[in-house]
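1. one predicted model, sequence on top.
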Amino acid sequence: MFCLLVFMCFGDRVEDKKIKEIEQVERRMVVNHSRFNILNFWPSLSKIVLRKRWAQFLQLRKDQEEVILPLIRARREVKEQRLRNLNVEGNEHVVSYVDTLLDLQLPDEKRKLNELEILNLCNEFLNGGTDTTTTALQWIMTNLVKYPQIQEKLLLEIKEVVGEGEEVVKEDDLGRMPYLKAIVLEGLRRHPPARLVLPHAVTKDTVVGEFVVPKNGTVNFMVADMGWDSKVWDDPMAFKPERFLNGEREVSFDITGSREIKMMPFGAGRRICPGYGLAILHLEYFVANLILSFEWRAVDGDDIDLSEKQELTIVMKNPLCAHISRRDAGSRAQVHD
């Protein structure tokens, strides 16, 4: 997942060693997010009281710059070469996320983004697109191990679409797999990667129902509780993908909330996560291919534990341990997620 996001971000097939460096520095920032978050409050005081923590943060920030800025500068050079109509190695040119940032113009300030601003947005892109999606993927695969009948039903749908003997589910196949889509939606409802969305604020005093939200008052939404509301969902703590299928066995649920809001793992309205479509595509693609290629089974005598813990996202307290075997072979292997 991270390799895919790096390619989308920088438009080049980065060497494995370099990807590992990017992954390590980004992971360190994610893991220490809660420790560094306190530095936002009263910085002039925290720089004195929390000197060591500030030093750790600044060192990590320096490490990010050393790893990622060369990739941004290389992409800028490729762009400048193309503008000068010079020969660029390789015939294929992928428009990357960084390319769009290099072109971006700030209308109010009448300038383009500087390198550190682009770096910040790349960090947001890599972490936001990887951590939340991999967390959701882990929860979905855990439930497919916990409920093998759902896994078998999904496998039948996949084989009906791709045909016997096919080894890969292609992107074009996904649109013909409503049960797959229902499984992904149920995973996001039952196990949203975040309990809350990013906070918002109102620009003026606003009345919402019986409540008055004062100007600049912070507003947030209990995303997990919305998806577990027994007034809206039947047996909300159960994993039932069928709840998203209508009488024609099609998914008619609107994840954007434009018609109604029954859950909002990506937010809703104008401020909805801009990457929600990409996240669902990645989840459907990875789940489908993991199920087509492998049979996933619980370890004998091991009860699937759905306990949670808070990192940047809500992850499994005890990561999934499962037996997997290739669909075309009898060999079995135990793997830890």
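-> Structure's in. What do you need? Note that the coordinates shown come from a computational prediction; the quantities given were computed from them, not determined experimentally.

2. only C-alpha atoms from now on, for both contacts and neighbour counts.
-> Will do.

3. number of nearby residues for the nearest residue to residue 202 once chain neighbours are set aside?
-> Excluding the flanking residues, the one nearest residue 202 by CA to CA, 6 or more residues apart in numbering is residue 216, at 5.2 Å. For residue 216, the neighbour count with other CA atoms under 10 Å is 12.

4. residue 216 contacts residue 206, correct?
-> No - the pair residue 216 / residue 206 is not scored as a contact, 10.0 Å apart, by CA atoms under 8 Å.

5. next one for the comparison:
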Amino acid sequence: MDNFRYAMFCLLVLMCFGDKLDQKQIEEIERVERSAILNAVKFNILNFMPRLTKIVFRKRWSQFLQLLKDRQEVLIPLIRARKKASEERQSKLNDKKDDYVLSYVDTLFDLQLPDEKRNLTEKEMVSLCNEFLNAGTNTTSTALEWIMANMVKHSHIQEKLFREIKGVVREGQEEVKEEDLQKLPYLKAIILEGLRRHPPAHFVLPHAVTEDVVLDKYLVPKNANINFMVADMGWDPEVWEDPMAFKPERFMGSDNSSGEVFDITGSKEIKMMPFGVGRRICPGYGLAMLHLEYFVANLIWKFEWKAMDGDDVDLSEKLQFTMVMKNPLQALISPRFK
């Protein structure tokens, strides 16, 4: 899991800041971001009556403010360096050798708050970068671990996926490329089944209704906090046959009566919603699907995955910001090509 998380984090750092940072820089960013994640639950109470909690939980407030300061000290220099690089590029637009790649931070420099008619402050950019890095790292790496755990547990599924990739990727090709992913329907089915059976979050973020509404004879009062039981929806036996089994084929044409690609956005019907649905769906769901497909395809293409010492894979869960494996995956991996 540590390797999955670090790989995903390095990728998102590159996408966020647009530069290949050295290992020490990445470890510093990871340290402050990981600390924020692990302490999120502890700091939640500070949202409740801040004037009171600043007195009652003075030490906790101090820890929270120190965490914010640490994050700003790490991220602001990177934001400033990227802004300088962006300005220098603007002055050399005629340079034909320009290999500049637009990053997430680049999109924040010209962003304007319409009501206040101003640009973002550095501290606001830090908050958005923090959201970008944390939201994309922990959920996706958790989903990746669950999927790979099932690849180890169900060797026939792993072998079927390898055969599918072998039918698309040229012999001797080192990497499954992004354009290859569109030709791998069984891979997509495996990702969907992983998200159905093991959604990284068992609930979505809380929502509220703007007026009283009656839903299936139940009154949901205005401003009431509501949530959705994401995991239970994906395990509903009235919707899914043998819901606790890992069966990617249910998303293939043979089991899928419509024969169409499953609609993860829920625009037609909602059978599962690992990213939420509707206008409030996770804006990064497309990126998460791409990352999962790319990582799983290449991990299976390059390596054969087996259980340690023939032990069965334990699929017990525990909550750690996301719903992770209680006993993290350990596997024996062997290169397929030497």
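-> Cool, the structure landed. Nothing here was measured: the structure is a model prediction, and the numbers come from that model.

6. overlay the chains and give the TM-score.
-> Here the TM-score for the pair of chains, by TM-score structural alignment, normalised by the length of structure 1, is 0.93; 328 aligned residues with a CA RMSD of 1.7 Å.

7. that older thread, contacts only, for the residue nearest to residue 202 of structure 1.
-> 201-204 (CA atoms under 8 Å, 6 or more residues apart in numbering).

8. quick check: which element contains the residue positioned nearest the centre of structure 2?
-> Nearest to the mean C-alpha position of structure 2, by CA atoms, centre = their mean, lies residue 140 at 3.1 Å. Under the criterion of DSSP states H and E, residue 140 of structure 2 resides in helix 122-153.

9. returning to that earlier point: which residues touch the residue mapped onto the residue nearest to the centre of structure 2 from structure 1?
-> Counting by TM-score structural alignment, residue 140 of structure 2 lines up with residue 133 in structure 1. Going by CA under 8 Å, 6+ apart, residue 133 of structure 1 touches 193, 279, 282-283.

10. top of the residues you listed by neighbour count?
-> Neighbour max across those (other CA under 10 Å) = residue 193, 28 neighbours.

11. got the contact list for it?
-> Residue 193 of structure 1 is in contact with 132-133, 135-136, 265, 313-315, counting by CA under 8 Å, 6+ apart.

12. could these go into JSON lines alongside distance to residue 57 of structure 1?
-> Formatted as JSON lines, those follow (distance: CA to CA, whole Å):
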{"residue": "132", "distance to residue 57 of structure 1": "23"}
{"residue": "133", "distance to residue 57 of structure 1": "26"}
{"residue": "135", "distance to residue 57 of structure 1": "25"}
{"residue": "136", "distance to residue 57 of structure 1": "28"}
{"residue": "265", "distance to residue 57 of structure 1": "30"}
{"residue": "313", "distance to residue 57 of structure 1": "20"}
{"residue": "314", "distance to residue 57 of structure 1": "23"}
{"residue": "315", "distance to residue 57 of structure 1": "24"}
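
13. max pairwise distance over these: which two?
-> Spatially, the most separated pair among the contacts of residue 193 of structure 1 is 265 and 315, at 14.8 Å (CA to CA).

14. thinking again about what came up before, how far apart are the helix or strand following the helix holding residue 140 of structure 2 and its match in structure 1?
-> For helix 122-153 of structure 2, the following helix or strand on the C-terminal side (DSSP H and E) is helix 155-166. Superposing on structure 1 and averaging over aligned pairs (mean CA distance after the TM-score superposition for structure 1), helix 155-166 of structure 2 comes out at 0.3 Å.

15. quick check: angle from helix 155-166 of structure 2 to helix 122-153?
-> Interaxial angle of helix 155-166 of structure 2 relative to helix 122-153 (axes from the mean of the first three to the mean of the last three CA atoms, to 10 degrees): 110 degrees.

16. residues contacting helix 155-166 of structure 2, please?
-> By CA under 8 Å, 6+ apart, helix 155-166 of structure 2 touches 151-152, 176, 184, 186-187, 297, 300-301, 306.
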